[in-house]
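Student: I'll drop the sequence and a predicted model, then ask my questions.
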Amino acid sequence: MVRAALAGLGVSIAAAPLGCFVVWRRMAYLGEATAHAAVLGVALALSFSLPLLPAIISAALAMGLSVSLLRGRGYAMDTLLGVIAHTALAAGLVTVALLSDVRLDLNAFLFGDILAVTKPDLATIWIGGATILALMVWRWSALLVSTLNPDLAQASGIDPKREELWLTLAMALAVAVAIKVVGILLIAALLVIPAAGARPLARTPESMAFTAAIIGSTAALGGLGGAYWADTPAGPSIVCAAALIFVATAILGPIFRKG
């Protein structure tokens, strides 16, 4: 439980600033698409005996690059994300099914297995999380300007597409390190829900990111406690705890702002 709690905290803190940009850019589906691409990364890693983490990051980055290249060709963003995300998920599942000599528990990847986190896994999560936070701090101003006003960013010498690629890289890394905690199908929820819950309480972008980290950490610990008490799956329990906090902030947010 201690390792599980530390893993949940590491993922929640790292996902908080990313989730804020996903909410601001109205690209919640991008998190889901990145997570779905991770399935293909897992399949490729097993097929060619590659390390799991680099394969997942590469697949997620390939998804992001594909979206960037195809966006200007008359397709809406949600259409592109839908096509690429579901194609990557289906291709990954088919590839895994064809690997007759490999035994793989897909449930652990799809829904997470935070209680099985080992010390090396914990080190990977925290190193990956620290890398994500360092990247966010480094690119924060440029990402913020390109998110709020792309024209102003262009006039200031900031390339919005380049910043979007940095964001995609950070999300790919977040997906790779979060698989053990909540699984591929629930990563998007951990990205979006804490940030959405923080929005009614925050007055600045920085305070929103900080509040999202608090909400995500509280959800991680609360979900683990609820899973232990009610004997429910830990990953979905964490997401349910985050959803409850979101409902509370949505109700109390207007009161907080008036105060």
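Tutor: Now that the structure is in, tell me what you want to look at. Numbering: from 1, shown residues only.
Student: please make it C-alpha for all contacts and neighbour counts, starting now.
Tutor: OK.
Student: which helices and strands sit right next to the helix or strand containing W140?
Tutor: Secondary structure from DSSP states H and E places W140 in helix 119-148. Helices and strands touching helix 119-148, by 3 or more CA pairs under 8 Å, 6 or more residues apart in numbering; DSSP states H and E, are helix 2-24, helix 150-155, helix 160-182.
Student: take this one as well and set it beside the first:
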Amino acid sequence: MGTPATTTISITKATDMFDDFLVRAIFAGIGVALAAAPLGCFVVWRRMAYFGDATAHAAILGVAFSLAFGLSIFIGTLTVALAMALTVTTLAGRGYAMDTLLGVLAHSALAFGLVAVSLQQGIRIDPMSYLFGDILAVSKSDLVVIWLGAIGVVALMIWRWQGLLTSTLNPDLAYASGIDPKREQLVLTIGLAVVVAVAIKVVGALLIGALIVIPAAATRAVTRSPEAMAASAALVGAASACGGLWLSYTMDTPAGPSIVCVAAMFFAATNLVARIGLTR
């Protein structure tokens, strides 16, 4: 059993490890991947890719909201992303065409957000860092927020997994089993809003949707159960984050887009493997 002095030294060394910006970036990417993976599976199963994009684009408006009222970026983006997701869900249930509605709201929120950010007086901010992410600038406090959000989303998905899965595969069976599909839709909406809020610093508003959808789509062709797909998607997302950061470090490319490029390569590879297996 270690002495108090030994324990203190170990904690200090662990803390010092996070002084390295690259270590913080790796842990941030893995945290976002773990949160996005289970949600991405439901987004793919429900064919809600554009829904995720609309929620992500609204995050820029949340950044402007945070700057205007002196709030944390996480609170502002979470509030606006959740409001956007709830608005889309409500209007879609009243007869509006989903694809048209998402196109109008997604692009409008992004445009209004960029205009609002540009109008902030006395605040110097690079909009590109929120559009495409700035994972290399993640601080220790950002890392805490990312991992708390990731743990919260994973816990929510584990808690509501069966209800979400049943309502996704067969809403009528869900009703017969005493599960309310609308409630499960709300759970998914909250999870998406949290992921958008924690991921905007990592990959940016324009690429969040890709990090949610691509790892899940990459594993769909090579897994045989929903649970295996969710776990595999988390591994692909984490590997994409690490691989993208390595690519960015060695080739001096933008970190956020590099992460998405690696995820896209995983998608191409797994689908190629699946097709080869089917032709044999």
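Tutor: Received the coordinates, thanks. Quantities reported herein were computed from a predicted structural model and do not represent experimental measurements.
Student: on that earlier part again, average gap between the helix holding W140 of the first structure and the second structure?
Tutor: Average distance, helix 119-148 of the first structure versus aligned residues of the second structure after superposition (mean CA distance after the TM-score superposition for the first structure): 0.6 Å.
Student: thinking again about what came up before, let me have the helices and strands packed on helix 119-148 of the first structure in a markdown table, extended by mean neighbour count and distance to W126 of the first structure.
Tutor: Formatted as a markdown table, those follow (neighbours: other CA atoms under 10 Å; distance: least, CA to CA, whole Å):
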| stretch | mean neighbour count | distance to W126 of the first structure |
| --- | --- | --- |
| helix 2-24 | 24 | 6 |
| helix 150-155 | 14 | 32 |
| helix 160-182 | 24 | 8 |
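Student: quick one: which of these is nearest A250 of the first structure?
Tutor: Closest to A250 of the first structure of these is helix 2-24 (CA to CA; 14.9 Å).
Student: equivalent range in the second structure for the closest one?
Tutor: Here helix 2-24 of the first structure aligns to the second structure at residues 23-45, judged by TM-score structural alignment.
Student: do stretch 80-98 of the first structure as well
Tutor: Stretch 80-98 of the first structure covers residues 101-119 of the second structure once aligned (TM-score structural alignment).
Student: and stretch 135-154 of the first structure, by the same measure?
Tutor: Residue span in the second structure matched to stretch 135-154 of the first structure, by TM-score structural alignment: 156-175.
Student: what sits against L39 of the second structure?
Tutor: M157, L188, G191, L192, I212 (CA atoms under 8 Å, 6 or more residues apart in numbering).
Student: my bad, should have said S68 of the first structure
Tutor: Contacts of S68 of the first structure (CA under 8 Å, 6+ apart): K161.
Student: that one -> the second structure?
Tutor: In the second structure, S68 of the first structure lines up with T89, judged by TM-score structural alignment.
Student: do you know how far that match is from V154 of the second structure?
Tutor: As judged by CA to CA, to the nearest Å, T89 of the second structure and V154 of the second structure stand 22 Å apart.
Student: I26 of the second structure now?
Tutor: From I26 of the second structure over to V154 of the second structure (counting by CA to CA), the distance is 19 Å.
Student: for the stretch 151-259 of the first structure, what spans make up the helices?
Tutor: 160-182, 187-198, 205-230, 234-258 (DSSP state H, counting those that start in this stretch).
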